[in-house]
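A.B. asks: compute the structure for the input listed below.
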Amino acid sequence: MFVSDCLNVNLRGHLTIGGCDTLELAEQFGTPLYVMDEATITQNCRKYVESIGTYYNSRGRVYYASKAFCCKEICRIMENAGMGLDVVSGGELYTAMSVGFPADRICFHGNNKTPGEINYALDCGVGRFVVDNLTELALLNTLALARNKKPSVLFRIKPGIDAHTHNFIRTGQIDSKFGLALETGEAEEAVRQAVALPGVSLTGMHCHIGSQIFDIAPFELAAEVMVNFMADMRDRHGADLTELNLGGGFGIQYVPGQNPVPYDRYMQAVSETVKKTCEARDMETPFIMLEPGRSIVASAGITLYTVGAVKDIPGVRTYVSVDGGMGDNPRYALYQAEYAAVVAGKAAEKPTETVTIAGKCCESGDLIQEHTAIQPVQAGDILAVFATGAYNYSMASNYNRIPRPATVMIRDRQPRVIIRRESFEDLVRNDV
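C.D. replies: Next up, the predicted model:
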């Protein structure tokens, strides 16, 4: 029934997370409320870190994709877990630096980094820039020389793999705002330019083939394509490429019936492809980097809501309105993302009602899930939506001037606030 091991039902029939009664959490901290289990997060980190040791002889590093969920406390947790950080904006970088995260363990991504962001990252001493395009390469070289720096650079490559249709079309992903294309010669031209530039040190390649992928084969094919490209660039341009970042995109279970492959199986299969291809091209196995985000934090989080009106339209549907919505979880409105939900105080009961969970925004598309099965529900009940630890808080907005929820982290059955609930005063703080 549940999509995470941190969820359970206590003797009162209430949903628990990290051993804490969700009704008590709702009463103590209010709703809407993001709740996350630290043990699940650290356990997921440990699996990835250990897999680098097992399959790559510890020659690699796992970078948490902070766009999934970014705040000061998650940066602290990642540092303690031995993780690196993947940041995609000056704001994410500032968050990491504000808690003293080691800059040499940060990769700076983004398809349109501003000069201000690049200068800030250079001043911070970030470990690697993942360069998206030729314009950025020239800009980074100029700014680095002005600061007497020579940052390590990886190029983001489009490996030509359509992981979502599983057709593995090698040219299918050329139409993307991210990265340099192999098919057009753009990626090779970037290498040719970079090896001659005095302000950057080209050390490797990066790719990311998509998100929420359940198959291993696309990752294996991407690894093969990338290693071969690296070997080609060595042979044609003398590029000394020693690092390979294979990105993220590992699928997680949002609803019952989804069966993601265990992460160590991904790691084992891809490592075998990397080693086999390196051997065939007479190339030393590169330093391997990964960038999981969703698969580390999504299943560790839930969102608690208080039910308001229950509106039954005979022969049509039943709307269950909650005190949040697309402001704190826009993923259903954006792309019909699947979620499972439960009436937290009746978690031991069977779901017997089919409802549409609606938010409070003045927007007809403000829905969290349609035609989903939950227990009998009435006004005042607490509703829990599962697997909201990724891309919920990080994509939240103040649409309709609704304050964003608080976030509570649980460790050893003790909840603590890691992001305060916004107030009405927060909403007007920057108004003039």
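A.B. asks: can we go C-alpha only for contacts and neighbour counts from here?
C.D. replies: Will do.
A.B. asks: what ranges do the strands span in the stretch 301-432 of the chain?
C.D. replies: Ranges of strands in the stretch 301-432 of the chain, per DSSP state E, counting those that start in this stretch, are 301-313, 317-322, 341-343, 353-358, 367-374, 382-386, 406-411, 414-419.
A.B. asks: let's see this one next, to set against the first:
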Amino acid sequence: MPMTQGFKDRLYPHLPAIAAHFGTPFHIYDEAGIRETGRQLKAAFADIPVFLEYYAVKALPNPSVLALMRDMGFGFDCSSTTELMLARSLGAAGNDIMFTSNNTSPEDFQVAAAEGGCILNLDDITLIDKVPTMPELICFRYNPGSRRRGNDIIGKPEEAKYGVSHNQIIDAYRQAKARGAKRFGLHTMLASNELHYTYMVQTAAMLIELVENISAELGISFEFINIGGGLGIPYLPDIEPLNIEAMGEEITALFVDFKDRHGYCPALMMESGRFMTGPHGVLVVRAINRKDIYRTYIGVDACMSALMRPALYGAYHHIEVLGKEGSGPTETVDVVGSLCENNDKFAVQRTLPKIADGDILIIQDTGAHGHAMGFNYNGKMRPQELLLRQDGSVALIRREEQPEDYFATLKFEEKVLRL
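C.D. replies: This next block holds a predicted model:
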């Protein structure tokens, strides 16, 4: 969706000075907006005795942003050993971290168990015997198959590589219990960028019913239910945002009812990434070229190595031209980068104010899965990241990549296997 007015008010008046000082391109993130969304999320579930948000590190793996999450009392959802290292570098340990990997290697398990461990969320029943030492607390990721629909990004659950199937789930807990697990959680992740809050309510209801069935079969109780991530943001203008208040109210009612029937209330967990930071980041670029052939192309000083969602998904990211919002002549253009790929486009046939070389463009909603999904095809370097702090200052929180970074992995000791 278009940036909040608050973010604009904090950023736009100072953007020429920021661009002049740091140079373009850059992603810049809004601390005030991130903290406000965190407040809204906690308020929505305040009536559940224990609510825990585990920020999805993959969405924006920058330590300065992760430090904001930690300051708000959030944990971290990690899916690789590098993400575990990031979370631990901020002091997170044990139950502060949820580790959900797939095709998990022995090395992954070793790192997961180190430095105070984490909550281990197993993705496959075959992994039970591969865990070197079964932790006291264990969780499984559940895949309901055709019992639930997915959405366009994740797809049909029965076609997804993730999770333990419905027919395996009770046996998974039975096997884990036999190996020494004494405490249990249940997790699922069925949708991505979901804007219909009722889908998430239905997911919570599904997991509560499953908890009741497993508990009845095995005589165990559950410490938490994790409904996953997938809370959406409206990238397109005029799309209604997710109703987090209604979602909180209806899920809370489900947990209250569970407590009334069973005498205890599991913690509610979720792992929102995009919802927490997506709307609070923008990619700021400068127009450097104009090409008029069969179409008009506006070339900018970033390419899809800085934001690949439009190329990968055909995703829409709203664009504004600084100083030209809502006034003056318009034209229909493609906004493009410099990669040798024809899908290196931030916008296709988009109506924008008439753009001249040197104009600053603000590509919006890049605060999740933007810089994080970057790459180095064509030897392109990923841009710097900035943080617009609550006190109005702007800090560099990741420098732009340099050619020496690109060539760093070509410096190594000779290693040859002679056959």
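A.B. asks: how about Y29 of the second structure: what's its closest non-neighbour residue?
C.D. replies: G281 (4.3 Å; CA to CA, 6 or more residues apart in numbering).
A.B. asks: what is the burial count for that neighbour?
C.D. replies: By other CA atoms under 10 Å, 29 other residues sit near G281 of the second structure.
A.B. asks: ok, the corresponding residue of the first structure for it to F2 of the first structure distance?
C.D. replies: Under the alignment (TM-score structural alignment), G281 of the second structure pairs with G301 in the first structure. To F2 of the first structure, G301 of the first structure is 12 Å away according to CA to CA, to the nearest Å.
A.B. asks: one more: Y48 of the first structure?
C.D. replies: Distance, Y48 of the first structure to F2 of the first structure, by CA to CA: 23 Å.
A.B. asks: against the second structure, where does stretch 126-134 of the first structure fall?
C.D. replies: Alignment of stretch 126-134 of the first structure against the second structure: residues 117-125, by TM-score structural alignment.
A.B. asks: buried ones in that stretch?
C.D. replies: G117, C118, I119, L120, N121, L122, D123, D124, I125 (16 or more other CA atoms under 10 Å).
A.B. asks: chain center to it: distance?
C.D. replies: Distance of stretch 117-125 of the second structure from its chain centroid, counting by CA atoms, centre = their mean, to the nearest Å, is 19 Å.
A.B. asks: wait, I357 of the first structure sits on E370?
C.D. replies: Yes. Contact criterion CA atoms under 8 Å: I357 of the first structure and E370 qualify, at 6.3 Å.
A.B. asks: who has more neighbours, these two?
C.D. replies: I357 (24 against 19).
A.B. asks: per the alignment, M409 of the first structure corresponds to what in the second structure?
C.D. replies: That one, M409 of the first structure, aligns with L387 by TM-score structural alignment.
A.B. asks: just checking, its match touches F26?
C.D. replies: No. With contact defined as CA under 8 Å, L387 of the second structure does not count as touching F26 (10.3 Å).
A.B. asks: between these two, which one's more packed in?
C.D. replies: More crowded of L387 of the second structure and F26, by other CA under 10 Å: F26, with 26 against 20.
A.B. asks: to which residue of the first structure is that one aligned?
C.D. replies: F26 of the second structure maps onto L33 in the first structure, by TM-score structural alignment.
A.B. asks: try D171 of the second structure
C.D. replies: That one, D171 of the second structure, aligns with E189 by TM-score structural alignment.
A.B. asks: which residues does that match contact?
C.D. replies: For E189 of the first structure, no residue meets the contact criterion (CA atoms under 8 Å, 6 or more residues apart in numbering).
A.B. asks: a strand runs through it, doesn't it?
C.D. replies: No. Counting by DSSP: H, G, I helix; E, B strand; the rest coil, E189 of the first structure is not found in a strand; it is helix.
A.B. asks: could you double-check that A32 of the second structure lies in contact with L387?
C.D. replies: No. Judged on CA under 8 Å, A32 of the second structure makes no contact with L387 at a distance of 10.2 Å.
A.B. asks: more crowded one of Y48 and F2 of the first structure?
C.D. replies: Y48 (22 against 19).
A.B. asks: wait, that one touches Y64, no?
C.D. replies: No. Proximity of Y48 of the first structure to Y64 does not meet the contact threshold set by CA under 8 Å, at 10.2 Å.
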